[in-house]
Structures are given as structure tokens and as C-alpha cells.
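Novice: Have a look at this prediction, sequence included:
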Amino acid sequence: MSKPFILGLTGSIGMGKSAVAGMLRELGVPVFDADAAVHELQGPDGACLAPIERAFPGTTGALGVDRQKLGAAVFGHPDKLKLLESIVHPEVAEMRRTFLADNAEAPLIVFDIPLLYEKTGQHGLDAVAVVSAPGPIQRERVLARPGMSIEKFEKILALQVPDGEKRARADFVIDTGVQVGETRAQIDALVAHLRENGPWPPPK
């Protein structure tokens, strides 16, 4: 039995990655959401709750991890962030292995990884698709979010690999700066291509 083709899906803040992941699911593509996995692990009864409380006392409660308190505990402390990652990352990897096993017969699987280029890398992926849109559209989307400010947006951008570099490094680019129907057509074509032919030639 041939193994599934594994596509990494990533993109900077405000680029529409979640919407693209939803469109992929509508086409029957199994999508593993790394952020959702972390939320589950840090939620009520999550596997990471007790070890996080031991490492960072007072940062958890009945509803799971208090993300503001935990963020304050690790922000600006690389050693503490590394400790947190050593707790969370192995658990995410185990959930990913289970997801792969559960979908072993699918021709195509997508790993939704927000910080693919910043942190996790491309290990275990057959190709990477970057979700992208022009800068002014990205800015408009992000600043429309509740609680967002220009300063916060710029700080987030400074921590992310620039969109142009992501596009250059990706095997596929999905443009969300166009009409939704056009984006959906790109995804339809990409899924059909990967299910039938594998990664090359990449339709950039």
C-alpha cells in the first residue's frame, strides 16, 4: 500500500490559512491542525496540563492553561520557552503520529503548521504550500481583529519569516488576495494534482 502524500500548510498572520484548511477539509482531505492540538493538550484534562503546572506554578486552572499567565511566564525568557516546548512538542508529535495512522489510506494528508519555517521545519513533509496575500490585504485583515493594534501586528510580523521568503521557499503558493472562488479553484487544482501526480512539477 502506498503511503499518503504529506503536504505542509503554512502562512503568516492574516493570510487566510484557516480558511484554506477549511476548503481542504471540504474536499475530503484530512487536515492535522497543530494549533488545535496544542489547545487540546493545554485544555481541561489535557495531557500537558499537569507538567505545565509543575514547571510554571499558577499558570493553569479548571479551564486549562491560562494563556496570558503562561505567556507572561515565558515571554523574554528563552530558557523557559524551551522548557515549555519540551513539554508540548513531544505530545503534539504523538498526536500527529496517531493522526497519520488513522488516515494511512488517504492519498493526501495536510499538516497545518503556522510556524513551519520559523520553528518546526519540513522534516517528514513531501512538499509545502504557503498561503499568501498582498501586504495591504494582510494588514487590513489583521487590524480588523478584536484587540489588535498596529504595534502588536508589527511585533508579530517581526517574529515571522517574511512572506516573500516563504513564497520563494514553498513548493506551492495559494493566493487568497483574490475572489474566494478563485482561491477555491486553486485548491481544487492543487488537490487533484497531488492526489494524481505527486509534487512535481509544482504549479507556482
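Specialist: Perfect, I can see it now.
Novice: alpha carbons only for contacts and neighbour counts from here, please
Specialist: Fine.
Novice: For M148, list the residues it contacts.
Specialist: By Cα atoms under 8 Å, 6 or more residues apart in numbering, the contact set of M148 is V142.
Novice: Assign a three-state SS to it, would you?
Specialist: Look at M148: counting by DSSP: H, G, I helix; E, B strand; the rest coil, its state is coil.
Novice: That one and G177: what is the separation?
Specialist: As for M148, its distance to G177 is 21 Å (criterion: Cα to Cα, to the nearest Å).
Novice: Could you list every helix and strand that the helix ranked longest in the chain packs against?
Specialist: Looking across the chain with DSSP state H, the single longest helix is helix 78-102. On a contact count with 3 or more Cα pairs under 8 Å, 6 or more residues apart in numbering; DSSP states H and E, helix 78-102 meets helix 34-42, helix 49-55, helix 67-74.
Novice: ok, second structure coming up, stack it against the first:
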Amino acid sequence: MLSVGLTGGIGAGKSEAVRLLAGRGAVVVDSDRIAREVVEPGTPGLAAVVAEFGSGVLAPDGSLDRARLGGIVFADEERRRALNAIMHPLVARRSAELQAAAPPGAVVVHDVPLLAENGLAGRYDAVVVVDASERTRRARLLSTRGMTGQDADARMAAQASRAERLAIADFVLDNDGSLADLERQVSALWEKLIEMGTAGQARDQS
């Protein structure tokens, strides 16, 4: 089994790269989806969040009001660290469970938006960074997500820098171009990941 961490700045096209890898047979572990799962109503995760931040972060139906919680932690680094201290162990545990359930020889791609920010590169056999220029990313956020320029700049500034992400990359997918360009790169990457996984299996069996 090969464990791959995949990340990219907001607007870089990470989700598209993950979709293309899944289409080639990758087992995808989506950290954002897991982060929602571990704080669903009735979970210990939601109870821990409420204990830390108060019942004001709950919606009327008892679910987590993500917008309200985001408003708290986005503006306060200390409160963001408190939330991360709750969420990171829960997400890591569930991610490990999903990886363990993957079939032998699988290429498991962990879709982790904040991989660089949280210093997680060492957890994976390889790190893939989906890269695009700030100009391209900003344009995408304005056109496809309906953000204002101010919102786009704030979201980009809150993440690791482009240089910080590239510094941890074993493989880089350049997504400044067309979807066809990205598909060609993903096909080449997939061949390399299969080779790495096969070589790893051979070492384990020797």
C-alpha cells in the first residue's frame, strides 16, 4: 500500500486532481469529509467542540453551525489552535482506519487541504502539491465561487504560502493551464505512484 498526501492552495484545483486520481483507481480519503463526519450530532467530537466553544456554535437542529464556529476561530489564532487540538486527533484516527481498510496494494490518496500548515508531510510515503499561481487561484475564486476580491485575498493569506507548499512536494501538478494539461500530468503521476507502490511491496516481501 502506498500512502499519498495531496494538497494545494484554495483555488488551485485540488479537487479536480483528486477526481482524476480516483478515476484511475486511487482510494481517496477526504479530510474535509471526515472533519464533518467526526462532529455530526451525537458524536464525542461535537460534544468536545461544544464543551470548548459553548452551545452558541450549535444550529437549531443540534448540528454544528460551521459558519458561526468559523467566525470565531478565523479571527482568533488561540481559538483556532483550540479547535485544531480537538479535530486533528479525530481526523487522523478516522483517516488511519480508512487507509487500513483499503485493499492490499492500493494507492491511498489523502486529500488534506492544510497538509503544509499542520506539518503533516512526514505521515505519507509521498506528497503531491497541486500548484497554480496566486493570480490564477484568485481569478478562479472570483469566477467559480463567487467570492469578492477581499474574501479571496483573505482566504489565500490564511493558508501556507505557495513556496511553503512546494517545499514539501515530492510531485507537483502545475494547474495554471487547461484540464487537458492537468489530465496528462495526472496520468504520468499515476504511473509513478504505481511504480512506487510496486517497489514498496517488493521490499516488504523480500
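Specialist: Arrived safely, thanks for sending. The structure presented is a predicted model; accordingly, all values stated were derived computationally and were not measured.
Novice: Need the TM-score between these chains.
Specialist: Put the two chains on top of each other and the TM-score (TM-score structural alignment, normalised by the length of structure 1) is 0.86; 197 aligned residues with a Cα RMSD of 2.2 Å.
Novice: Make CSV out of the helices and strands packed on helix 78-102 of structure 1 and add mean neighbour count and distance to M15 of structure 1.
Specialist: As requested, these are exported to CSV (neighbours: other Cα atoms under 10 Å; distance: least, Cα to Cα, whole Å):
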stretch, mean neighbour count, distance to M15 of structure 1
helix 34-42, 17, 16
helix 49-55, 16, 31
helix 67-74, 14, 23
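Novice: so how far does the longest helix of structure 1 sit from its counterpart in structure 2?
Specialist: Compared with structure 2 after fitting, helix 78-102 of structure 1 has a mean deviation of 1.4 Å; criterion: mean Cα distance after the TM-score superposition for structure 1.
Novice: In terms of helices and strands, where is R140 of structure 2?
Specialist: According to DSSP states H and E, R140 of structure 2 maps onto helix 134-144.
Novice: V130 of structure 1 sits in which helix or strand?
Specialist: strand 127-132.
Novice: what about that strand, how far off from structure 2?
Specialist: Taken over the aligned residues, the distance from strand 127-132 of structure 1 to structure 2 averages 1.0 Å (mean Cα distance after the TM-score superposition for structure 1).
Novice: Who are the packing partners of that strand?
Specialist: Counting by 3+ Cα pairs under 8 Å, 6+ apart, strand 127-132 of structure 1 packs on strand 5-10, helix 163-169, strand 172-175.
Novice: Could you say which one of those comes nearest to G121 of structure 1?
Specialist: Smallest distance to G121 of structure 1 across those (Cα to Cα): 9.7 Å, for strand 5-10.
Novice: next helix or strand past the closest one?
Specialist: helix 17-26.
Novice: in structure 2, what residues pair with that next one?
Specialist: Taken onto structure 2 by TM-score structural alignment, helix 17-26 of structure 1 occupies residues 14-23 there.
Novice: What does A158 of structure 1 correspond to in structure 2?
Specialist: Match for A158 of structure 1 (TM-score structural alignment): A157.
Novice: Same check on L49 of structure 1?
Specialist: Superposed on structure 2 with TM-score structural alignment, L49 of structure 1 falls opposite L46.
Novice: Please tell me I have it right and that match contacts E37.
Specialist: No. Taking Cα atoms under 8 Å as the definition, L46 of structure 2 is not a contact partner of E37, at 9.7 Å.
Novice: Average offset of the very next helix or strand once past the longest helix of structure 1 relative to structure 2?
Specialist: Next helix or strand after helix 78-102 of structure 1 toward the C-terminus (DSSP H and E): strand 108-112. Aligned to structure 2 and superposed, strand 108-112 of structure 1 gives a mean residue distance of 1.0 Å (mean Cα distance after the TM-score superposition for structure 1).
Novice: who's in contact with strand 108-112 of structure 1?
Specialist: 4-10, 21, 29-34, 103, 191, 194-195.
Novice: can you do 6 Å?
Specialist: In this structure, residues lying in contact with strand 108-112 of structure 1 by Cα atoms under 6 Å, 6 or more residues apart in numbering are 4-9, 30-33.
Novice: what do you get for stretch 23-41 of structure 2?
Specialist: Applying Cα under 6 Å, 6+ apart, the contact partners of stretch 23-41 of structure 2 are 45-46, 63, 91, 107-112.
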